[in-house]
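**Q** The sequence and its predicted three-dimensional model are supplied below.
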Amino acid sequence: MPCCHDSRCPGTSSAAARQTVRWRRALWTALLINGGFFLTETVAGVMAGSASLQADALDFFGDTANYAISLAVTGMALAWRSRAALLKGATMLVFALWVLGDTVRHAWIGTLPQAETMGIVGAAALVANGAVALMLYCFRNGDANMRSVWICSRNDAIGNLAVLLAALGVFGTGTGWPDLVVACVMGGLGLHGGGQIVRHALTEAGGPSSPETGRAA
């Protein structure tokens, strides 16, 4: 009995079309949520003087741009999706380095953030990102482009939880060091996640002989 794996097969094409529709819908939802929280945390981070909130806001901005790129390349050839994932990974690395540099600045000037604002905004962001991460969970084993979106969402939820811990630390100690420590951890998480995405994208770009490419195709 012949085996059919490409889009010319009736069952395969309809399943792929449904998967694309689900993927686009999930990306649009994630884009709107992340864009809204980028604006919210940018204002709150500046008002509260929190390095971890500003780091989280910058992460929201990067993810919003990443989701927009993912929407643009959905349905394109694997090579284009791999290039998009490579761009997203590089963007995450740049943002992570910015976060670490800004954390050093806050440490130098001795900023004392507002724990209450950090806690309220961090809790709201955790609920939003938790919902997005659950929504994108089923796409975590797709190609590099899909996997990069899942990694971004997972990192965001972890980052939001870390902001809450920083708020508790600032409130309990009366110093800004918990906020700075969490910002450093988030910067390191961004470096690790960006590196994962870049390595996966480069593996896919290497050709159909690579095991990652074969699984994602």
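**A** Good, I have the coordinates.

**Q** from here on, contacts and neighbour counts on C-alpha atoms
**A** OK.

**Q** give me every residue that touches the residue most central in space within the chain.
**A** Within the chain, one residue has its C-alpha closest to the average C-alpha position: by Cα atoms, centre = their mean, that is C152, at 1.9 Å. The contact partners of C152, by Cα atoms under 8 Å, 6 or more residues apart in numbering, come to 63, 193.

**Q** next one: Y137
**A** Y137 is in contact with W150, counting by Cα under 8 Å, 6+ apart.

**Q** chain center to stretch 194-205, what's the gap?
**A** In terms of Cα atoms, centre = their mean, to the nearest Å, the centre of stretch 194-205 is found 15 Å from the chain centre.

**Q** contacts for it?
**A** Under the contact criterion Cα under 8 Å, 6+ apart, stretch 194-205 has outside partners 78-79, 82-83, 85-86, 88-93, 144-145, 147-148, 210, 212-213.

**Q** helices or strands next to the helix or strand containing A131 in the packing?
**A** For A131, the element it lies in under DSSP states H and E is helix 115-136. Contact partners of helix 115-136 among helices and strands, from 3 or more Cα pairs under 8 Å, 6 or more residues apart in numbering; DSSP states H and E: helix 10-48, helix 144-173.

**Q** so how far is the last one off the chain centroid?
**A** By that I understand helix 144-173. When distances are taken as Cα atoms, centre = their mean, helix 144-173 is centred 9 Å away from the chain's centroid.

**Q** okay, now the one to match up with it:
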Amino acid sequence: MSAHCCGQHQQPSGPSDGRQRRVLWIVLVINAVMFAVEIVAGHTARSAALQADALDFLADAANYGISLAVVGTALTWRARAALVKGLSMGVLGLWVVGTTAWNAIAGTVPEAPVMGVVGLLALLANAVVLALLTGFRGGDANMRSVWICSRNDVLANLAVLGAALGVFGTGTGWPDIIVAGIMASLALYGAGQVVRQALGELRPSATVQAAE
């Protein structure tokens, strides 16, 4: 390999990299804890929306771990990490679609009080995460993908709270099913954004490396 691969493409470590790492470690821990809380609560309450949100916390924790691994590395590696995260978001969206269909067929009615309490806790956690990551929303595909995930999570939490009110008011599981569908749409839309930007950052690198 030429020196170009170790030089021009490499982003030197600096204060901004250290700040990214600190923030990513904080949000990784928050998401890991909330995954444990929501997966138990979602199973107990028989809520598809809570279980989907729990897996979203798990996916985000894994994504933040990937982001930590590539902070300060070459743009190509950061774009590849973003591509992996974008594809994982898409898989999550498809999983939620399947879960939503199953609950609709089974006619499951979740426990609204549990949904409301846990949904509020998740909203507060994701609001903290989003505030910490807002400064990185205009960065490269890797860090922008982290911010997009967190933005989608806040919107999903608001929808879960709305579903809890809907289940409580109607006594049916349809509000939970509708919210799960909304969460799937957010995951798929966010995945498309991340994948497009990552591919856009990979194309110039691929062209340069081919020319060498």
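**A** Happy to help now that I have it. Since the model is a prediction, treat every value here as computed from it, not as a measurement.

**Q** Now the TM-score, please.
**A** TM-score of the superposed chains, computed with TM-score structural alignment, normalised by the length of structure 2, equals 0.90; 199 aligned residues with a Cα RMSD of 1.8 Å.

**Q** circling back: need the counterpart of the residue nearest to the centre of structure 1 in structure 2.
**A** In the superposition onto structure 2, C152 of structure 1 corresponds to C149 when matched by TM-score structural alignment.

**Q** Stretch 140-157 of structure 1: which residues count as buried?
**A** Within stretch 140-157 of structure 1, the residues that count as buried by 16 or more other Cα atoms under 10 Å are 140, 142-157.

**Q** Name the nearest residue to the aligned residue in structure 1 for L165 of structure 2, ignoring sequence neighbours.
**A** Aligned counterpart of L165 of structure 2 in structure 1: L168 (TM-score structural alignment). When the adjacent residues along the chain are set aside, L168 of structure 1 lies closest to A115, with 7.0 Å between them (Cα to Cα, 6 or more residues apart in numbering).

**Q** so the one you found makes contact with F171?
**A** Yes. Using Cα atoms under 8 Å, A115 of structure 1 is in contact with F171, at 5.5 Å.

**Q** Which of the helices or strands spans the closest residue to S145 of structure 2 other than its chain neighbours?
**A** For S145 of structure 2, ignoring the flanking residues on the chain, the nearest one in space by Cα to Cα, 6+ apart is V194 at 5.6 Å. Taking DSSP H and E as the definition, V194 of structure 2 sits inside helix 174-211.

**Q** show me the residues around V182 of structure 1 that make contact.
**A** If you count contacts by Cα under 8 Å, 6+ apart, V182 of structure 1 has them with 52, 162-163, 166.

**Q** quick one: which of these is most hemmed in?
**A** Of all the contacts of V182 of structure 1, the highest neighbour tally under other Cα atoms under 10 Å goes to S52, namely 34 neighbours.

**Q** now the aligned partner of that one in structure 2: how far from E38 of structure 2?
**A** Using TM-score structural alignment, the equivalent of S52 of structure 1 in structure 2 is A49. Distance, A49 of structure 2 to E38 of structure 2, using Cα to Cα, to the nearest Å: 10 Å.

**Q** Which secondary structure state is assigned to the aligned residue in structure 1 for R80 of structure 2?
**A** Taking TM-score structural alignment, the alignment pairs R80 of structure 2 with R83 from structure 1. Put simply, R83 of structure 1 is helix when judged by DSSP: H, G, I helix; E, B strand; the rest coil.

**Q** how about the nearest residue to R83 of structure 1, chain neighbours excluded?
**A** The shortest distance from R83 of structure 1 to any non-neighbouring residue, by Cα to Cα, 6+ apart, is to A201 (7.0 Å).

**Q** tell me the average deviation of the helix or strand in which A57 of structure 1 is found from structure 2 after fitting.
**A** When elements are defined using DSSP H and E, A57 of structure 1 is found to belong to helix 51-73. Its aligned residues in structure 2 lie a mean 0.5 Å from helix 51-73 of structure 1 after superposition (mean Cα distance after the TM-score superposition for structure 1).

**Q** quick one: buried residues of that helix?
**A** Within helix 51-73 of structure 1, the residues that qualify as buried by neighbour count (16+ other Cα under 10 Å) are 51-67, 69-71, 73.

**Q** cool, and stretch 182-199 of structure 1?
**A** Neighbour-count burial for stretch 182-199 of structure 1 flags 182-198 (criterion: 16+ other Cα under 10 Å).

**Q** and it, which stretch of structure 2?
**A** On the basis of TM-score structural alignment, stretch 182-199 of structure 1 is assigned to residues 179-196 in structure 2.

**Q** distance from the matching stretch to structure 1 after superposition?
**A** With the two structures superposed, stretch 179-196 of structure 2 lies on average 0.4 Å from its match in structure 1, counting by mean Cα distance after the TM-score superposition for structure 1.
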